[in-house]
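A.B. asks: Okay, here's the prediction I keep looking at, along with the sequence it came from:
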Amino acid sequence: MKILIIQQKMIGDVLTSSILFEALRQKYPKAQLDYLINNHTYPVVQNNPFIDNFIFFTEKEASSKTALFKLGKTVRNKKYDVVIDIYSKFSSNLITLLSVAKTKISKYKWYTSFIYSQTFKELKRPKTTAGLAIENRLRLLEPILNENSQIFQPKIYLTSDEIENSKQLLLNHNIDLNSKLIMISVLGSSENKTYPLPYMAEIIDAIVEETKAQILFNYIPNQKNKAKEVYDLCKIETQKHIFYDVFGNGLREFLAITKHCIALIGNEGGAVNMAKALDIPTFTVFSPWILKEAWNMFEDGKTHVSIHLKDTNPELYSTKSVKDMKTDSKELYHSFKPNLVIPKLKSFLKGL
């Protein structure tokens, strides 16, 4: 049997969907299991032992219909028996349509029955602590597993060399690995997924005051000025604990550095999902418009904890749709003051 899973979009999505390969490998140990993903997301599934081959969707296919058709023909020539399309985007619809797979599975949209042999409406409420992002993905396997899959947790596979090299990097920057080291996800992937910078500075002040830990910032090069703004907003005493210039040159290096931390704290997004996949405790501040039930994966109130404005001010959501919340994210964020977050954060920190 040859199975292709298509998961375009962001790093957290690609990592989360990788659980399907472990479930499939358990049922079909000799099957060929391939993954079609955006090329920049590859580092989070690199070395995954359950995936046989990768097919990459690049900027070329995103900007050229000719290139997209060529990719679809490549998939067709591989003659997959099953294609599972996680998000059902236009490009993945076309790739699936061009495939010769008899079994085509995706989420339900009004038009998907014309392309796919089986579609599923997404659950609205989670049944387990795994969360909707996990549960809805596993439902896509039901037609070929002929049963409900057990719950799997995403995993990231680092090499011993990567872990050792990151250890040496930290030591070279005078970081004491015998003392607490905490990674801060200071910025989200967009402005409407980023906790206000002055508020984030107050959160970091509270972390240092409570733990006296060494602090690392997670940010990408084009976010450096914003990250520096958070640093400058922190108290002078807090700044002494922040190793602002220590960060990973690439995603795999970030992952290896995070492996040495006792926790990752900050904005919901890919960094949180990656920390969970590395078995690192997390404290997540959700954007006011993101559905917490979907992405608070494996939250247990101790090792993995999160907070959402809806938890503290539910009255703000009584008449708002998701579209409204996204539009009003700046105003909602303004209401999500640090004094609402810090008590729960301090409880989390005491458990580290």
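C.D. replies: The structure has been received and is ready for your questions.
A.B. asks: C-alpha from now on. contacts and neighbour counts both.
C.D. replies: Noted.
A.B. asks: Which strand or helix spans residue 279?
C.D. replies: Using DSSP states H and E, residue 279 sits within no helix or strand.
A.B. asks: For residue 238, list the residues it contacts.
C.D. replies: 204, 205, 208, 209 (Cα atoms under 8 Å, 6 or more residues apart in numbering).
A.B. asks: my bad, residue 58
C.D. replies: 38, 39.
A.B. asks: Give me the distance between it and residue 347.
C.D. replies: Counting by Cα to Cα, to the nearest Å, the gap from residue 58 to residue 347 is 43 Å.
A.B. asks: what do you get for residue 1?
C.D. replies: For residue 1 relative to residue 347 (Cα to Cα), the value is 49 Å.
A.B. asks: Of the two, which one has the most company?
C.D. replies: Comparing residue 1 with residue 347 by other Cα atoms under 10 Å, the one with more neighbours is residue 347, at 13 against 10.
A.B. asks: Three-state assignment for the more buried one, please.
C.D. replies: helix (DSSP: H, G, I helix; E, B strand; the rest coil).
A.B. asks: which ones are touching it?
C.D. replies: No contacts exist for residue 347 under Cα under 8 Å, 6+ apart.
A.B. asks: gap between the biggest helix by length in the chain and the chain center?
C.D. replies: Counting by DSSP state H, the longest helix found in the chain is helix 197-211. Helix 197-211 has its C-alpha centroid displaced from the chain centroid by 23 Å (Cα atoms, centre = their mean, to the nearest Å).
A.B. asks: Put this next to the first one:
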Amino acid sequence: MKDLRSFQPRRILVCQQRQIGDVLLATPVFQLLKQRFPEAELHLFTEAKCEPLLRHNPFIDKFHLVEKTGFFAELAFYRKVARHGFDMVFNLQNLPRCRMMTLLSGAPVRLSMKTGSWRDWIYTHTVQEVKGYASETKVTLLSPLGIEWKGETPQVFLTDEERQQARAILRSCGMLEGQKLIVIDSTHRRQSKRWPAERYAEVVRLLAEHDTSFTFLLLRGPGEEDDITRLKELCCERGVPSAKLFIPQPLPSIRLSAACLAEACLLIGNCSSPRHMAVAVGTPSLVIPGASGTAWRFPSPLHDELRPALPCQPCDKIQCDEPHCLLQVTPEMVFRKALELLAR
């Protein structure tokens, strides 16, 4: 089957593993496949930690969530999934687990990006990767079906109850009627993508002095409590009222964090999954990407970056002794760009 444009699968498997942001960026693939094949079952093979943000997605019929349980237990899991009898498999990520799942699926049509290596024999069709926004690149894999990316965004499908819970969380933090929320995402596991906390605190000060109706949600994940407590202290040292700095207790689930982000007028942060969540819930974003590449910015005037023009950037290093891509971005630059985005 060289020409797939007339192929009508009954059951489709999409393979996409970590990280959470990567899986969220794959949601346009689910949407476009389901729109093309509304009668087909669409299954997703991913990690358990990635499922919450995809919950309630109307384009996914079934999840297959793999855990780190050892080789033989995982092999048995792959075989169990394969018994669903897939007609078509898309491997969006050439990782060992995705390759193994694709191989054991026994599907007559198996697609992935061309690598030019021995791994390509696993697939019946390989596609030359087209560089661009990450979601656009993933949708490239659907090109043998005649499907193209036309600006579809990542999506998080929040329930009305979750939106109400998010508003209740913000009220419990002290948010009042008429105040405007800005989300600050200041943490990152990689030093080369983490703008200094002192600079975030200065941006918060500048914004708080510019408009007294601004309030700030200091976003955090598991294990980041100390970092966020320190950020709040730095803000308070600069004269920002503690009542304007929100740190919900206990830590909200990732879906409720997304629902809180949906209530905001802007996200300011590092290059991590919240920037993709912001696109998915329709909140403008301003990112200091550091060592990150350009594929993570959704092409829209409402989603911007501050990226110095350096010959070494982007490098995607984990660590850097002289991270000029971060340090050349000043709080004043972020403040001015934030006001531009808010005006839009």
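C.D. replies: That came through fine. On a predicted model such as this, the values are computed, not experimentally measured, just so you know.
A.B. asks: TM-score for these two?
C.D. replies: Superposed pair, TM-score by TM-score structural alignment, normalised by the length of structure 2: 0.89. Supporting alignment: 330 aligned residues with a Cα RMSD of 2.1 Å.
A.B. asks: Give me the helices and strands touching the longest helix of structure 1, please.
C.D. replies: helix 224-233, helix 236-239, helix 338-350 (3 or more Cα pairs under 8 Å, 6 or more residues apart in numbering; DSSP states H and E).
A.B. asks: got those as JSON lines, with distance to residue 308 of structure 1 columns?
C.D. replies: Output for these, formatted as JSON lines (distance: least, Cα to Cα, whole Å):
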{"stretch": "helix 224-233", "distance to residue 308 of structure 1": "21"}
{"stretch": "helix 236-239", "distance to residue 308 of structure 1": "25"}
{"stretch": "helix 338-350", "distance to residue 308 of structure 1": "9"}
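A.B. asks: looking at these, which is closest to residue 290 of structure 1?
C.D. replies: Residue 290 of structure 1 sits nearest to helix 338-350 of all those, at 16.7 Å, using Cα to Cα.
A.B. asks: List the buried residues for the closest one?
C.D. replies: Neighbour counts over helix 338-350 of structure 1 (16 or more other Cα atoms under 10 Å) mark 338, 340, 341, 342, 345, 348, 349 as buried.
A.B. asks: From residue 39 of structure 1, how far off is residue 60 of structure 1?
C.D. replies: From residue 60 of structure 1 to residue 39 of structure 1 the distance is 11 Å (Cα to Cα).
A.B. asks: Compare those two and say which is more crowded by neighbours.
C.D. replies: residue 39 (14 against 11).
A.B. asks: what do we get in structure 2 for that one?
C.D. replies: Aligning on TM-score structural alignment places residue 39 of structure 1 opposite residue 48 in structure 2.
A.B. asks: Got a PyMOL select line for the buried ones in the contacts of residue 238 of structure 1?
C.D. replies: Buried residues within the contacts of residue 238 of structure 1, by 16+ other Cα under 10 Å, are selected in PyMOL with:
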select buried, resi 204+205+208
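A.B. asks: wait, which of the helices and strands packed on helix 197-211 of structure 1 is closest to residue 285 of structure 1?
C.D. replies: Using Cα to Cα, these put helix 338-350 closest to residue 285 of structure 1, at 8.0 Å.
A.B. asks: Next, the angle from the closest one to helix 197-211.
C.D. replies: Put simply, helix 338-350 of structure 1 runs at 30 degrees to helix 197-211, going by axes from the mean of the first three to the mean of the last three Cα atoms, to 10 degrees.
A.B. asks: where does helix 338-350 of structure 1 sit relative to the chain's centre, distance-wise?
C.D. replies: The answer for helix 338-350 of structure 1 is 23 Å, by Cα atoms, centre = their mean.
A.B. asks: likewise stretch 309-317 of structure 1?
C.D. replies: That offset, for stretch 309-317 of structure 1, works out to 24 Å (Cα atoms, centre = their mean).
A.B. asks: what's in contact with that stretch?
C.D. replies: 286, 287, 288, 332, 335, 336, 340.
A.B. asks: cool, and stretch 145-155 of structure 1?
C.D. replies: Contacts of stretch 145-155 of structure 1 (Cα under 8 Å, 6+ apart): 15-19, 22-24, 27, 130, 134-135, 138-139, 141-142, 276-278.
A.B. asks: what do we get in structure 2 for residue 27 of structure 1?
C.D. replies: In structure 2, residue 27 of structure 1 lands on residue 36 (TM-score structural alignment).
A.B. asks: how many neighbours does its match have?
C.D. replies: Residue 36 of structure 2 - counted by other Cα under 10 Å - has 14 other residues nearby.
A.B. asks: picking that back up, can you say which two of the contacts of residue 238 of structure 1 are spatially most distant?
C.D. replies: 204 and 209 (8.5 Å).
A.B. asks: Now which residue in structure 2 aligns to residue 276 of structure 1?
C.D. replies: Residue 276 of structure 1 maps onto residue 279 in structure 2, by TM-score structural alignment.
A.B. asks: and whichever strand or helix holds its match, how far from structure 1 on average?
C.D. replies: Assigning secondary structure by DSSP H and E places residue 279 of structure 2 in helix 273-281. Aligned to structure 1 and superposed, helix 273-281 of structure 2 gives a mean residue distance of 0.8 Å (mean Cα distance after the TM-score superposition for structure 1).
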